[in-house]
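Enquirer: I need the structure of the sequence given here:
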Amino acid sequence: MNFLYQIFIQLFCFGYWLSSFFSEKAKKGWQGRREQKKIIKALEKEEFIWMHCSSVGEFEQGRPVLEAIKKKYPKCKIALSFFSPSGFELRKNYPKADLVFYLPLDTRANVADLLENFNPKILILVKYDYWINLLKDLKIRKIPVVVISAIFRENQYKNQIFANYFFKALKNYITHFFVQHEKSAQILESYGISDFSVVGDTRFDRVQQIASQKIEIQWLEKFKGLKKILVLGSTWHSDEEVFLNFLRRKLPTDWKAVIVPHEINQQNISHFKEIFGEKVSFYSKNINPETEILVVDALGFLSQIYAYADTAYVGGGFNKSGVHNTLEPAVFGLPTMIGPRHEKFNEVQLLIKNQVVFPIENEQEFEGIFQFIQAQNPDDFKRRSKEVFNQNLGATLKILDFLEENKLL
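Expert: Coordinates of the predicted model:
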């Protein structure tokens, strides 16, 4: 099975290189990895606390742990790696990290080159992104690897032979798992893995931290005026099919809408002007407070924009990858609509169960749930959301205590 994995990695590298000719995102990732080799080779075996995140969402999940470590050990050096260009580009200047880099593609040669001069004391993986050659080499070098906010699902891997190989590798190479819930722990146990702790999801700690540091957004306050705000965050074209017609024809006169697309480029943004005409204005241009709809074509605002909202829609739920971060609006007590693909996310199931998040499947359900939400007492949503958070805060402290007690930091 290991032989097949090596073949897979070579094919994956070839496919990644090939896609760099057609995809701007893949091109950034391929070129970024080539350019950083000189930086890695110039390192002089300084010891780092290393955190790896697949992309932006995983960084936000790992951020409270990373910052808790930096606060407790201010002199330690922090290394932060990403697989995705979107994560790297957004956080390449993150001030609490001494080194930010792309995780090399998982060939044996790439891993050897990385660890020749890069000297991590520990690797903290956020949620997933298990690369077997890297994990094996870290094990040989006696560098511990822990996984935070890990989550596993039944029937996650349809091929049982691969599942056995995968979990055997995790058992051999991962020092400890910090899992989100008991079900994940049971799955690990079924594969003979006992080095785990059930601590919850660090994203609850992160979004609570964001909410406690509310930042005034004057341009949004001016746009909102005395009206209510519907925020549609991290949206894709597949999400827009269920709400664009509603915003164009049925948005109540005492409401305005703020759209924050997941991907921001000229092609992705220009169609909003075609659809809404004079009703829409854009953050990157002059914001007209008289318009009904505002498109925020810039990064870094969404989590704080939710603080000004009265209702939210979180995108991604019509894509294969699934819904984006519902905790960001939930921490403000917002009733939130999402698409149908949400089963992989434990926090979403908690919020659905507590009637804070509402799945929809089409335009008619979007309108119906919106009307239902407006007929409810907003304080009920805030109370139920607060109950969910109170039951799930504290994962960061539990992880830090474990790492210190076991002398992993």
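Enquirer: contacts, neighbours, all on C-alpha from now
Expert: Will do.
Enquirer: ok, the residue nearest to the spatial centre of the chain - contacts?
Expert: Among the residues of the chain, the one closest to the centroid is G57, at 1.3 Å (CA atoms, centre = their mean). Residues in contact with G57 (CA atoms under 8 Å, 6 or more residues apart in numbering) are N325.
Enquirer: that's a helix at it, yeah?
Expert: Yes. Read with DSSP: H, G, I helix; E, B strand; the rest coil, G57 is one of the residues of a helix.
Enquirer: to check against the first, give me the structure of this:
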Amino acid sequence: MKLELRSRFYSLVTTLLTPLVLIRLATRGIKTKAYLQRWHERFGWFKAPQFNDHTIWVHAVSVGEVNAAIPLIKALMEKYQDHSFVLTTITPTGSDRVQQIFGDQVFHVYLPYDLPGAVKRFLRKTKPRLAVIMETEIWPNLFRFCKKKNIPIVVANARLSEVSMKGYRWVESLAAKAFNDTAYVAAQTVTDAKRMIQLGCYPEKIFVVGSLKFDIIIEDHIIRKGEEIREHYQNSRLVWIAASTHQDDEIEVLDAYAVLKQRHPKLMLVIVPRHPERFQSTTQACRNKGFNTQLRSEIGLCDIDGDVFVVDTMGEMLEFYASSDIAFVGGSIANIGGHNVLEAAVFSLPVLVGPNTHNFTEITQLLNDCGGSQTVYDANDIIRSMEYLIEDEAARLAMGKAAKVLVEKNRGAVNLTMNLIESAIDQKPLNEHITNKHFPKISP
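Expert: As a prediction, this is how the structure comes out:
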């Protein structure tokens, strides 16, 4: 009874906070117009195709989660060719990425707010046979109504940082209930799994399968595009990419580049800001430093006189990784929690990354331990690391090779997650042989 009252109280609070959420959306829409569009979808009002009972729904918050989900979604499409697919995101950039990769192979709609009416409308219109929720998007009402409608939920690539765990404390019992409404939770690491158990998830629901990010798929066209971009540069140019950057990252990167450019005139910096609303401010910051700054949207590719090239377009980061020599991965000097270092590692790039990587603690540590990355705290650290990598080609190549080997050695999470999904969708117990062979036991 207490849990039922808490659920009602949660729904009331969520309803009361909705105007504030809409104000925040409108504020973001000042810089990114897409946030001002399709609001009705966020309340479960949308026109959907006529779905049958053979529909699989996958939710991925934004670009990073969509990228991580790509190999799993492709495996699902291969396995369940007679099914329709619904993909939901929360951000417009996530929506754009879904359209770019899957086009009309899927039906995309924004995930509704966790309001009872909106959730019921969404489930009624999409009729999912299975829900796959990427990472740890725990929405009590959504999970509760899926359970009532007998829609099995698999939380894939699940992670729970210390920061996120503290954030769930105020709704701990509801978060635990949501976890326990799932069929399975496919955790990235033992640490993630233990945190979920501390939050109240039943140990028997959790299996440690590794990170789907290691199963990253690099299509041939990305390799070809990277080669074309690289051919455009002079052979003597060394290309340093700063990817998924935020303001605090860029301050240190640009300060470092000002020094490095003086010492190494052939060094070119490619910056890929994390959010499109920052394209203009990033460009202005580069020009304020006196750099000849060119934009992807204006000239296509950087010319011979360019110092800094800002990729002010969406969905092209992998192509620019493929054409670079050294990578800095953002959100890590900025206190964001880091972004996916494996997107650089898979291209055999040596990786520089800041200290704030709590969203990717284990992956970043593995990359550091194998010699594929170095931690940098500020501009001075960046200068020291870059000098070493610029001047010692053998060390640069060895570091990049170590990064690529790490990715290859840790692939396999897609297959393990598919085992869980097949069990959930067919409502059959996991094969005991598979369980004992593949999934580590987790205890509180």
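Enquirer: TM-score for these two?
Expert: Remark: TM-score between the superposed chains equals 0.90 [TM-score structural alignment, normalised by the length of the first structure]; 408 aligned residues with a CA RMSD of 2.7 Å.
Enquirer: returning to what we had before: which position in the second structure aligns with the residue nearest to the centre of the first structure?
Expert: If you follow G57 of the first structure across to the second structure using TM-score structural alignment, you land on G64.
Enquirer: how far away is its match from V310 of the second structure?
Expert: For G64 of the second structure, the distance to V310 of the second structure equals 20 Å [CA to CA, to the nearest Å].
Enquirer: also K127 of the second structure?
Expert: Applying CA to CA, the value for K127 of the second structure to V310 of the second structure is 42 Å.
Enquirer: show me what N362 of the first structure lines up with in the second structure.
Expert: Looking across to the second structure (by TM-score structural alignment), N362 of the first structure lines up with D378.
Enquirer: touching, that match and E252? I think so.
Expert: Yes. With contact defined as CA atoms under 8 Å, D378 of the second structure reaches E252; the gap is 5.7 Å.
Enquirer: touching stretch 404-414 of the second structure from outside, list them.
Expert: Contact with stretch 404-414 of the second structure is made by 71-72, 75, 209-212, 214-215, 342, 345-349, 366-367, 370, as judged by CA under 8 Å, 6+ apart.
Enquirer: return the distance of that stretch from the chain's centre.
Expert: 17 Å (CA atoms, centre = their mean, to the nearest Å).
Enquirer: same question for stretch 356-366 of the second structure.
Expert: With CA atoms, centre = their mean as the basis, stretch 356-366 of the second structure stands 13 Å off its chain's centre.
Enquirer: got the buried residues for it?
Expert: Across stretch 356-366 of the second structure, burial judged by 16 or more other CA atoms under 10 Å covers 356-360, 362-365.
Enquirer: which ones among these are found in strands?
Expert: With DSSP state E as the criterion, strands contain none of these.
Enquirer: can I get the residues you listed in TSV with distance to Q50 of the second structure?
Expert: Compiled in TSV, those are given as follows (distance: CA to CA, whole Å):
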residue	distance to Q50 of the second structure
N356	45
T357	43
H358	42
N359	38
F360	39
E362	43
I363	41
T364	44
Q365	46
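Enquirer: from those residues, which is closest to N150 of the second structure?
Expert: N359 (31.7 Å; CA to CA).
Enquirer: the stretch 301-409 of the first structure: strands as residue ranges?
Expert: Secondary structure of the stretch 301-409 of the first structure (DSSP state E, counting those that start in this stretch): strands at 311-314, 336-338, 357-359.
Enquirer: just to revisit the earlier point, against G333 of the first structure, how distant is the residue nearest to the centre of the first structure?
Expert: G57 of the first structure is 20 Å from G333 of the first structure, by CA to CA.
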